[in-house]
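J.: quick one, fold the following:
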Amino acid sequence: MSRRSAGLIAELRARIASFEGGGNIVGESASGVMPLGAPFDQALPGGGLRRNALHEVATVNYRDMGAGVGFVAALAAQFASAQPSAPLLWCEGGRGSLDMGGLYGPGLAAFGLDPARLVLISPAREVDLLWVLEEALKLGAFAAIVGEIDGRAKALDLVATRRLQLAAEEGGTPLLLFTGHESADASVAVTRWRVAAAPSSSPPRFAGQSLGLVGRPRWNAKLERCRGAEGGATWLVEWDVGRQKFSAPDRELGDSGIRREEMLELVG
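T.: I've put the predicted structure just below:
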């Protein structure tokens, strides 16, 4: 192992140790699935997303890149909520290739992902990013790991994704690989998602007055491929940050324009 690689591993271990209870959690996440909410769970084997697996997320078009990051953040928030004492690793890819800005803490918090739990790393090269992901997965110390890499990257080939899948199984940790608006040419990802932005729900109103809130984020999400099940289904889904679940939009609103359960929460 090179001195540079050893330094990266030492830095990761030090950051993990700074989290209370952030030791090895392989026993908690080495098996099972994470329920996502309806209607996804009906289509996924076991009723949810496998924990110890590689899951790839891409967008339909370039303009959906922001929505894609939000979808990944929602998935990461679900895994993080299941292990509240464990950190979450987010490896930011080269912003030049994906042409996006940096992560925005309040935006992540709006999806239920606490920025204080994030360990952020920005490897200089794509091959370094893949190496960091693989080694971090083997540690088994993260609630989830997110990696950003251009789906057209030469380093992201069948061998690389196979190594990532094996590392996810070894460490019992989910890897959410965001490939931008291009999928990897060859991948062993257990699931592959293709998402596009959709108009959000109407902002809640009460007694004809706006509450100054924004509507729930929505996506058109397609499960392109799923190991052990038939892919190809597409759903319109929205994110309920309070319940940390995806759901099909509820079109039956009260006369005030706000969902009945949300009205009860507001006045209760």
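J.: C-alpha from now on. contacts and neighbour counts both.
T.: Will do.
J.: show the end-to-end separation of stretch 211-218, please.
T.: Its first and final residues considered, stretch 211-218 spans 20 Å by Cα to Cα, to the nearest Å.
J.: identify each buried residue in it, please.
T.: Residues 216, 217, 218 are the ones in stretch 211-218 that count as buried (16 or more other Cα atoms under 10 Å).
J.: wait, the last one sits on residue 240?
T.: Pointing back at residue 218 there. No. When contacts are counted by Cα atoms under 8 Å, residue 218 is not listed as touching residue 240 (9.8 Å).
J.: show me where the protein has helices.
T.: All helices of the chain, identified by DSSP state H, fall at 3-17, 26-29, 40-43, 65-82, 95-98, 105-110, 126-139, 158-171, 260-267.
J.: now those in a markdown table, with mean neighbour count and distance to residue 56?
T.: Below are those laid out as a markdown table (neighbours: other Cα atoms under 10 Å; distance: least, Cα to Cα, whole Å):
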| stretch | mean neighbour count | distance to residue 56 |
| --- | --- | --- |
| helix 3-17 | 14 | 23 |
| helix 26-29 | 17 | 19 |
| helix 40-43 | 17 | 15 |
| helix 65-82 | 22 | 9 |
| helix 95-98 | 14 | 15 |
| helix 105-110 | 14 | 19 |
| helix 126-139 | 20 | 14 |
| helix 158-171 | 20 | 10 |
| helix 260-267 | 10 | 33 |
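J.: alongside the first, I'd like the structure of this one:
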Amino acid sequence: MDFATLKAKGLVRTAMAPPAVRAEFPFGLGEPGLHEIAESAYGDRAAATGFLLAAIGQGVRGAWVWVRQTSIVLDTGEVPEAALPGLSSRLRLTVQVRTAQAGLWAAEEAVVSGAANLVIAEVEQSDFTSSRRLTLASTRHGVPVVLVLPYSCEGATAAASRWRLASRPSAPNRHDPHAPGHPRWRAVIERCRAAPSATGQAFDLEWNDETLSLSVVSGLAAGPAAPPAAADENRFRLRAG
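T.: A predicted model of the protein is given here:
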């Protein structure tokens, strides 16, 4: 019996190749597959969430399912609609669960339901088995999955990429030098299957809430402003005297 006959009888199925992932920033984030975004330190949850929404918010259409573990909700609060510019008109279903395992299960069920175009899960921990199941489900159904994890997450998972996020000093405000400007983050990609050579690379990013765009910037200040030079201080004292 030849191959065509076997295929006609349903005895052979043609496997569909997974979609190609672009080997450039943000390295497939927002495309089918499992990705992880972790805090760099305690308190960087806002940076992780901001990076997630900025990097994929404008590219994913349709309904979102956002799974959140209760302990994280109590610690960080809710994500207000005002913090979702351009996204608030979309359907966003929030699911709250008590345990990390329940959150991972809910995320998988959301993927296979066929009702979601993006699944986000904020849980305290993940494991290789759960991440492998989410990877298979995401690839099979074409639904991107993003796990938002605390700073303590370590170890191997089946995720295609893992980002580590930290907040940075905001950009200068051109209207008021004493006011904050556009938010900035530092994103380090710790794991990247699409571009293994990018592993360990750090990106300094700026979000422009006027143009709704994310850009890579350079020359960010890493510490406090330098004090004035001694000569300048002496001239000021002479004039004051």
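J.: if we can go back for a sec, looking at the helices of structure 1, which is nearest to residue 248 of structure 1?
T.: helix 40-43 (9.3 Å; Cα to Cα).
J.: which residue lies nearest the spatial centre of structure 2?
T.: Central residue of structure 2 (Cα atoms, centre = their mean): residue 52, 3.2 Å from the mean position.
J.: quick check: it vs residue 232 of structure 2, distance?
T.: From residue 52 of structure 2 to residue 232 of structure 2 the distance is 44 Å (Cα to Cα).
J.: cool, residue 107 of structure 2 as well?
T.: When residue 107 of structure 2 is compared with residue 232 of structure 2 (using Cα to Cα), they lie 60 Å apart.
J.: try residue 200 of structure 2
T.: Distance from residue 200 of structure 2 to residue 232 of structure 2, by Cα to Cα: 41 Å.
J.: those two: who's more crowded?
T.: residue 200 (15 against 10; other Cα atoms under 10 Å).
J.: before we move on, back to that, what residue of structure 1 matches up with the residue nearest to the centre of structure 2?
T.: Using TM-score structural alignment, the partner of residue 52 of structure 2 in structure 1 is residue 72.
J.: over to residue 200 of structure 2?
T.: Residue 200 of structure 2 maps onto residue 232 in structure 1, by TM-score structural alignment.
J.: isn't its match up against residue 193?
T.: No. Residue 232 of structure 1 is beyond contact range of residue 193, at 9.5 Å (criterion: Cα under 8 Å).
J.: what do these two both touch?
T.: 222, 223, 224, 225 (Cα atoms under 8 Å, 6 or more residues apart in numbering).
J.: counterpart of the first one over in structure 2?
T.: Taking TM-score structural alignment as the criterion, the aligned counterpart of residue 222 of structure 1 in structure 2 is residue 188.
J.: the shared contacts of residue 232 and residue 193 of structure 1: which two are farthest apart?
T.: 222 and 225 (8.8 Å).
J.: quick one, which of these two is more surrounded?
T.: More crowded of residue 222 of structure 1 and residue 225, by other Cα under 10 Å: residue 222, with 22 against 18.
J.: let me see the contact set for the more buried one.
T.: So residue 222 of structure 1 contacts 193, 194, 195, 232, 233, 234, 235 (Cα under 8 Å, 6+ apart).
J.: same check, this time on residue 182 of structure 1
T.: 58, 59, 150, 151, 152 are the contacts of residue 182 of structure 1 under Cα under 8 Å, 6+ apart.
J.: pretty sure the first one sits against residue 176.
T.: No. Residue 58 of structure 1 sits out of contact with residue 176 when judged by Cα under 8 Å, with a separation of 10.5 Å.
J.: higher neighbour count, the two?
T.: residue 58 (28 against 24).
J.: that one matches what in structure 2?
T.: By TM-score structural alignment, residue 58 of structure 1 lines up with residue 38.
J.: just to revisit the earlier point, please name the nearest non-neighbouring residue to the match of residue 222 of structure 1.
T.: Spatial nearest neighbour of residue 188 of structure 2, chain neighbours left out: residue 202 (4.2 Å); criterion: Cα to Cα, 6 or more residues apart in numbering.
J.: what do you get for residue 186 of structure 2?
T.: Leaving aside its sequence neighbours, residue 186 of structure 2 sits nearest to residue 204 (Cα to Cα, 6+ apart; 4.6 Å).
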